[in-house]
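A.B. asks: Sharing a model prediction with you, sequence too.
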Amino acid sequence: MRTSVIQQLTARSRGVQEARKFQHFNLDSPQPLIETAKDIMSTVQPSFGACAMLSAAWAGMLNDHYDIPAIVVAGDLKIEGKRVFKCKKNISVSGSTEKFLNQKWDGHCWIEIDGFIGDLSIFRTAYSLEHPSVLRQFIESNFGLGRGAMLSPVKDIPQGMQYIPKFVLDDTQVNGLIAGLGYQLEQDI
């Protein structure tokens, strides 16, 4: 069921040819995913709510350096049946390369490739919460403290944690998010 949803979302936003490439790709080893995750995590300082930019950067690196057709997925994240992040709409992008958008968006982003989910922000977000929360409690009890990136086969994600796909980002969205992250890194924001 999940595979067909991801396939449909990918075809809708990236085209049928990209959807087929994604569908037929077989990941021989997760090592490129691990290496690129480490690179990004060592470059970008922890912050709350950076899931879209981190996921875009990760997918971009995988596509550019390894020809791995990772996709950025936007959707809901449920923990113990509660929606921690609810994605009501897709991520907006500017039609101009000179214009930055600063809009509120409440969804969650991650990457997917060959049955794996990758999430560079979930631990950073959970650990940054100072007040008690279902997310922080779940992360600490299921993963512990001091974790970096999550990379897991979909079937091995802990019970009670649901990544619910609603959109797959297209190249314009991914490139815009990467540019935004680059700007933040240049400005040391």
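C.D. replies: Here it is on my side, so go on.

A.B. asks: all contacts plus neighbour counts: C-alpha atoms, from now on.
C.D. replies: OK.

A.B. asks: which residues sit in contact with the spatially most central residue of the chain?
C.D. replies: Nearest to the geometric centre of the chain sits W110, at 1.8 Å (C-alpha atoms, centre = their mean). W110 is in contact with 51-52, 55, 72-74, 117-120, counting by C-alpha atoms under 8 Å, 6 or more residues apart in numbering.

A.B. asks: go on, G81?
C.D. replies: Per C-alpha under 8 Å, 6+ apart, neighbours of G81: 160-161.

A.B. asks: gap between it and T3?
C.D. replies: 21 Å (C-alpha to C-alpha, to the nearest Å).

A.B. asks: before we move on, back to that, and the contacts of W110, which is closest to R14?
C.D. replies: Nearest to R14 among these is V72, at 10.8 Å by C-alpha to C-alpha.

A.B. asks: Look up how far D171 lies from Q7.
C.D. replies: Here the criterion is C-alpha to C-alpha. By it, Q7 lies 16 Å from D171.

A.B. asks: Comparison target, given below:
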Amino acid sequence: MTRNELVQEALYMAENITQNFRSVDGSCLYMSALLAAMMNDQFSVETRFVTGSLSVAGYTIFAHNPIKPKLTKKSDVIEQWDGHAWVELDDLIFDLSVFRTVFSTASTSRIQSLFEARFDRGSAYLVGQKNKLIEMGVVYTPLELLSDDDATIFIQNADRMGLINY
């Protein structure tokens, strides 16, 4: 599979997930887990399901708060977590939930304006080359790598919470 075919297939997956996922802010762990699992099932290249921080124009949008310690507890659903998750494939960032959260009522007008200056407000998800995003002042800093088993936990939780529309 060529890189272009790989990216096209990943975009198809991203579109499918965003169309079939209940529109709620703060769904990055669940949407990213689903995309990472789909990509890992279909592609022979390494995808990375990560958590970390996101800043725009030097302003921290999401700070990093480790999720791994919460996964070791025996709770069914992780309800409170302050952080951000996305999927990386080579030099590409796939962030399926950022616009849902940024343009929700949970976000400040300052954060919304930072994104409006760089992206179309009607975008369903963000996919971009890491270096191009950095040039735009959008910096994703991966700090925690999550496993396939971790992704499974989040997918099962999303299903339990009724976030995935079949």
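C.D. replies: Happy to help now that I have it. Remember, it's a predicted structure, so these values are computed and weren't measured experimentally.

A.B. asks: hang on, the earlier thing: looking at Q7 and D171 of structure 1, which is more packed in?
C.D. replies: Taking other C-alpha atoms under 10 Å, Q7 of structure 1 and D171 do not tie; Q7 has more neighbours (18 against 15).

A.B. asks: before we move on, the earlier item: before we move on, which element is the residue nearest to the centre of structure 1 in?
C.D. replies: Element membership for W110 of structure 1, per DSSP states H and E: strand 108-113.

A.B. asks: whereabouts in structure 2 does that strand align?
C.D. replies: The alignment of strand 108-113 of structure 1 onto structure 2 (TM-score structural alignment) spans residues 84-89.

A.B. asks: post-alignment, the matching stretch versus structure 1, mean distance?
C.D. replies: Compared with structure 1 after fitting, stretch 84-89 of structure 2 has a mean deviation of 0.5 Å; criterion: mean C-alpha distance after the TM-score superposition for structure 1.

A.B. asks: how distant is that stretch from the center of its chain?
C.D. replies: 5 Å (C-alpha atoms, centre = their mean, to the nearest Å).

A.B. asks: Over to stretch 152-164 of structure 2?
C.D. replies: Centroid separation for stretch 152-164 of structure 2 versus its chain: 15 Å, with C-alpha atoms, centre = their mean.

A.B. asks: Where do the helices of structure 1 begin and end?
C.D. replies: Ranges of helices in structure 1, per DSSP state H, are 2-14, 16-24, 31-43, 51-66, 122-128, 134-142, 171-187.

A.B. asks: Ok, which of the ones you listed comes nearest S94 of structure 1?
C.D. replies: Comparing those by C-alpha to C-alpha, helix 171-187 comes nearest, at 7.9 Å.

A.B. asks: So which elements touch that closest one?
C.D. replies: helix 51-66 (3 or more C-alpha pairs under 8 Å, 6 or more residues apart in numbering; DSSP states H and E).

A.B. asks: Now do the helix it packs on: everything it contacts.
C.D. replies: Contacts for helix 51-66 of structure 1 (C-alpha under 8 Å, 6+ apart): 32-33, 36-37, 40, 68-72, 74, 108-111, 119-122, 174-175, 177-178, 180-181.
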